[in-house]
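> Just a sequence and a predicted model for now, questions to come.
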Amino acid sequence: MSHSKKASIFNKDIERTTWHDETLWFVRQKRDKMAYVIPEFQQLRDLASQIKEHTLSQLDEYLLEFERNALKNGVHVHWAADAKEHNEIVLKILKKHKAKKIVKSKSMLTEECHLNPFLQQHAIKVVDTDLGERIIQLRDEAPSHIVLPAIHLKKEDVGETFHQHLNTPKGEKDPQRLTEAARQHLREKFVQADAALTGVNFAIAETGSVVVCTNEGNADLGVNLAKVHIACMGFEKIIPRFNDLSVFTRLLARSATGQPITTYTSHFTKPRPGAEMHVVIVDNGRTQQLGREDFYNSLKCIRCGACMNTCPVYRRSGGHSYNFTVPGPIGSILSPNLDLKKHSSLPFASTLCGSCTEVCPVKIDIHVQLYKWRQQIGESNALPMSKKLSMKVMSKVLASSKLFSFSGKMGRTMIKWLPYSMTHNKSVNPWAKARELPEVPEHSFREWYKQNK
């Protein structure tokens, strides 16, 4: 199903759509207020972009440096070419330790690799411990946002979910009581877990450490209670030096949620005595994206979600309409790299207003890349037939001044004389669902100019 069709389903609930839009714009405003508290914010963005540019240009060297230092620290390092290999490596580690229950903090990579259903097929119980992730796991849904995974839900939805699965009172919607119920439920899971799995926000080549940022402390609790820690990362998470980290930590939370810094910024360098630590470094299409001259710098992304919070299309269509692990503008750049045909509608799910580029903390030219993907999709014959034919007709009209003038005259005449039921028919003119057509001018500008010089 295309993005527009899925978005139309989300838009049927007008109240929810409006609330979703306003909530995310509120987060965007928080970002703006917090960003400009520090005068050097734009310089930090420049520096972060330059560090990432440098890292991507010497990625092989920094990944190998990270591996050497991690091995010195007693960490096991694994390399996975794709999602299948990543899942098999994780399963092998868990089987070695006879682990049947694992607690997982937020990890978009494992969502990308569909790790949860894979492990469940092998009789391993996975519990997501981030509150938003746990809510959608109980509902058997995918995240709709990379930072705020349950942003599409209201407190009444959460109350109903917790009533079904955690036996909270029916109709309970007080956020504090619902959070307390989740806390009591998850504490038991932490204590029972055989292994802990985390994502990685940053991996430092100089020290062989991985850094995990959370607001709930769930990653720390899981890692420090379980005897096995598995950290899964896409290879673009690497940064060269420990000193570089401060640039990104000053940008990440400000861009994501309008906080000065995440509540917990945890460094994992070596396993504690009697425990094991594993890092799984994953490609899964990233090498291919790195080789694309027009799109490689999308790998600078630090997964803050700022582009989603500002995007007028994402805010009004919901994350599930993108049908990809990473939704929104950045997801619309990353997804065609993996499956151009399946995700061919996503680069068109944008107004190209440039707001996403404006807020990106590492200065990815998101709207430019969306436009370039559109060109590539057209050249590769991946457009639906209806769009392909309409584009061909439009190109002929726009290429001929006579045809353009004639079409304008015909259009002005038809709009003027056709009945309202035809000009505002939703199937013929979706634009008119929420808008009135402008008043029809008597002449085109070209006609006016000929008369008035």
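Structure's in. What do you need?
> CA only for contacts and neighbour counts going forward, please
Will do.
> quick one: the strands in the stretch 201-350 of the chain?
Assigned strands in the stretch 201-350 of the chain, in chain order: 202-204, 209-214, 228-234, 238-239, 264-268, 276-282 (criterion: DSSP state E, counting those that start in this stretch).
> Burial check on the closest residue to residue 112 other than its chain neighbours, number of neighbours?
In space, not counting the residues next to it along the chain, residue 112 is nearest to residue 325; the distance is 5.5 Å by CA to CA, 6 or more residues apart in numbering. Other residues near residue 325 number 23, with proximity taken as other CA atoms under 10 Å.
> Quick one, which of the strands of the stretch 201-350 of the chain gets closest to residue 180.
Evaluated over the strands of the stretch 201-350 of the chain, closeness to residue 180 peaks at strand 209-214, with 18.1 Å, by CA to CA.
> Let me see the residues that make contact with that closest one.
66, 70, 198-204, 219, 231, 262-270 (CA atoms under 8 Å, 6 or more residues apart in numbering).
> filter those to the buried ones?
Among the contacts of strand 209-214, those scoring as buried are 66, 70, 198-204, 219, 231, 262, 264, 266-270 (criterion: 16 or more other CA atoms under 10 Å).
> Pull out the buried positions in stretch 117-135.
By neighbour count, with 16+ other CA under 10 Å as the criterion, the buried positions of stretch 117-135 are 119, 124-135.
> Second structure for comparison follows:
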Amino acid sequence: MTAAFAARVDAALADPVLKIAVERTAGTAEAKRTLAVDAFPDFEAARTRAAAIKDHVVANLGAYLERFEANATAAGATVHWASTAQEACDIVLALCRQAKAKSVARSKSMLGEEIGLPHALAEAGIERIETDLAEHIIQLAGERPSHIIWPAMHKTREQVSALFKASHHAPHEEETIAAMAESARRHLRDAMLGADVGISGANFLVADTGAVCTVTNEGNAELSLVPPRMHIVTAGIEKIVPSMPHAVHLLRMLSRSATGAPLSQYTTFYTGPRRPGDRDGPAEMHIVLVDNGRTRMRREGLAEMLRCIRCGACMNHCVVFRQIGGHAYGGTYPGPMGAVLTPAIDGLAASRDLPNACTLNGKCQEVCPVRIPLPTLLRGWREKSWREGLEPASVRSGLALWAWFARRPRLYRAATATALKSARLMGGGWLSRLPLAGGWTRHRDMPAPAPKSFMDQYRQGRRR
């Protein structure tokens, strides 16, 4: 484990407030998803169809992207192509300068975070107004998102209250969620409506109409994208779907998996800029289609990851994420999906810790609405890290020692029995300290091992 990752994990495990904040949101999301899925007839068949839709698109990506570009252009939008994060930011900044923009209103977009758009806007001297409530919170705090659906899930309502009182021009007086939301509304509304440019991501891009779909629960996308004279969309090329029926099917999967709701409160399809006779809408609409490693992922055995619809269910059910939160992962995308995506985006050498932080219990794959085999993909990164010699000498030596014992069954059983007896001498049901297990016992007690090894219990069970 690298020092940077270990330090982030230690800081997260030592923060009791973080654990409370993560459990409040992730625990609620897990419970609501269970209820939503139970009420969805043939949910498993719907997952299979969703995966098939995404696989079909990825296999025919070029054709659908060309169809989308043609239809979006026919509707009056201008489509731009960006191979890298830098190219995408350069295109957005050029458009903002073209519009002589002093401020932009931004609707939450993880693709924007991935390409570093907030930093690019700041360096260009353009004021950025985050219109999503959670993004507004982390912008005030000077932090990065810790979750792709709830970017500020690491903050308790008490922390948010203190932040608003220190930052808002007319902060709340009552300590209620409604009063805090009203404080944010007063602070943001005029800035949103007065922005020169609106910037959004896209949940889906509809090939046969050229439409862009955004999904929010606050209506902030509509308020920040319709009034400005220019609307800029940044979207990964994998967001394409063939038609509206396909988009609707995936929307049903997205909402239930993300928030446990049958449908998000605001689902909007934008097709081109304002036309003659329209009462509102931007005068210009630009769509920046971003690759940033996606075609390489398809080529190098990670095509199944391109199914991802960014619902966050894998995080909400991940035992590791629930302990350390999102910031400990260090990249744009946390949790199981982040542990697959970050090595693809940032390189395996810089992020090999993430695949190794997974327990491979399979819960993420079990809840994924598009059946991404996340444990398999994570094992693939582990194998590549081993083949390329990225694992430290201590790990390679430790595994070599284990393999030496494993090839000698009698010696292995004797060593296991000795270890079990030694561990039982150290305490009862829980161990507060254990040699070579300091990473565990530094922050929590470790369950004492069973009286018999797994193989002993297995043999005993077979004799019954």
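Structure received. Please read all numbers here as calculations on a predicted model, not as lab measurements.
> What TM-score do the two superposed chains give?
Once the chains are overlaid, their TM-score stands at 0.93 when taken by TM-score structural alignment, normalised by the length of the first structure; 449 aligned residues with a CA RMSD of 2.5 Å.
> one step back: please flag which of the buried residues of stretch 117-135 of the first structure sit within helices.
119, 131-135 (DSSP state H).
> could those be laid out in a markdown table, adding distance to residue 209 of the first structure?
Output for these, formatted as a markdown table (distance: CA to CA, whole Å):
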| residue | distance to residue 209 of the first structure |
| --- | --- |
| 119 | 26 |
| 131 | 26 |
| 132 | 27 |
| 133 | 25 |
| 134 | 27 |
| 135 | 30 |
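> what's the closest of these to residue 254 of the first structure?
Top of the list for closeness to residue 254 of the first structure, among those and by CA to CA, is residue 132 at 19.4 Å.
> gap between the closest one and residue 203 of the first structure?
Per CA to CA, to the nearest Å, residue 132 of the first structure is found 24 Å from residue 203 of the first structure.
> picking up where we left off before, now flag whichever of the buried residues of stretch 117-135 of the first structure is closest to residue 440 of the first structure.
Nearest to residue 440 of the first structure among those, counting by CA to CA, is residue 132 at 49.5 Å.
> Let me see the contact set for the closest one.
148-150.
> ditto for residue 362 of the second structure
Neighbouring residues of residue 362 of the second structure by CA under 8 Å, 6+ apart: 374-375.
> In the second structure, what residue corresponds to residue 223 of the first structure?
Per TM-score structural alignment, the equivalent position to residue 223 of the first structure in the second structure is residue 225.
> tally of neighbours for its match?
By other CA under 10 Å, neighbour count at residue 225 of the second structure equals 28.
> so what's it closest to, chain neighbours aside?
Distances taken as CA to CA, 6+ apart put residue 198 closest to residue 225 of the second structure, at 4.6 Å, once the chain neighbours are dropped.
> ok, the aligned partner of that neighbour in the first structure to residue 221 of the first structure distance?
In the first structure, the residue paired with residue 198 of the second structure according to TM-score structural alignment is residue 196. The span separating residue 196 of the first structure from residue 221 of the first structure equals 9 Å under the rule CA to CA.
> my read is residue 198 of the second structure is in a strand, agree?
Yes. Going by DSSP: H, G, I helix; E, B strand; the rest coil, the assignment for residue 198 of the second structure places it inside a strand.
> and it, what does it touch?
Taking CA under 8 Å, 6+ apart as the definition of contact, the neighbours of residue 198 of the second structure are 104-107, 224-226, 228, 230-232.
> next one: residue 27 of the first structure
Applying CA under 8 Å, 6+ apart, one finds that residue 27 of the first structure lies in contact with 256-258, 309.
> What distance do you get for the residue nearest the centre of the first structure to residue 377 of the first structure?
Of all residues in the first structure, the one closest to the mean position by CA atoms, centre = their mean is residue 326, 3.1 Å from it. Applying CA to CA, one obtains 20 Å for the distance of residue 326 of the first structure from residue 377 of the first structure.
> The longest helix seen in the second structure against the first structure, how far on average?
Secondary structure of the second structure per DSSP H: the longest helix is helix 16-38. Once superposed with the first structure, the aligned residues differ from helix 16-38 of the second structure by a mean of 2.1 Å; criterion: mean CA distance after the TM-score superposition for the first structure.
> Buried ones in that helix, by neighbour count?
Those would be 18-23, 25-26, 29-30, 32-33, 36-37, for helix 16-38 of the second structure by 16+ other CA under 10 Å.
> And for stretch 211-221 of the second structure?
For stretch 211-221 of the second structure, a neighbour-count test (16+ other CA under 10 Å) marks 211-216, 219-221 as buried.
> Residue 162 of the second structure: which of those residues is nearest?
residue 220 (23.0 Å).
> quick one: contacts for the closest one?
Residues counted as contacts of residue 220 of the second structure (CA under 8 Å, 6+ apart) are 107, 131-132.
> ok, those in the first structure: which stay?
When the contacts of residue 220 of the second structure are mapped onto the first structure through the alignment and contacts are counted by both residues aligned by TM-score structural alignment, their matches' CA atoms under 8 Å, the preserved ones are 107, 131-132.
> just checking, the residue nearest to the centre of the first structure touches residue 147?
No. With contact defined as CA atoms under 8 Å, residue 326 of the first structure does not reach residue 147; the gap is 10.2 Å.
> rewinding a little: what's the most distant pair in the contacts of residue 198 of the second structure?
It's 107 and 230 that sit farthest apart of these, by CA to CA, at 13.6 Å.
> neighbour-wise, which of these two wins?
Ranked by neighbour count (other CA under 10 Å), residue 107 of the second structure and residue 230 place residue 107 first, with 28 against 25.
> quick one, helices of the stretch 201-350 of the first structure?
According to DSSP state H, counting those that start in this stretch, the stretch 201-350 of the first structure carries its helices in the segments 218-225, 245-257, 286-290, 306-310, 312-317, 328-338.
> Quick one: average offset of the fourth one versus the second structure, please.
Which is helix 306-310 of the first structure. Here helix 306-310 of the first structure is compared with the second structure after superposition; its mean distance to the aligned residues, by mean CA distance after the TM-score superposition for the first structure, is 0.6 Å.
> swap in the longest one?
Relative to the second structure, and after both are superposed, helix 245-257 of the first structure has an average distance of 0.8 Å to its aligned residues, where the measure is mean CA distance after the TM-score superposition for the first structure.
> so that helix corresponds to what in the second structure?
Per TM-score structural alignment, the counterpart of helix 245-257 of the first structure in the second structure is residues 247-259.
> Can you tell me what sits against the matching stretch?
Counting by CA under 8 Å, 6+ apart, stretch 247-259 of the second structure makes contact with 29, 32-33, 36-37, 46-47, 50, 149, 204, 206, 241, 261-264, 309-313, 367-369, all of which sit outside it.
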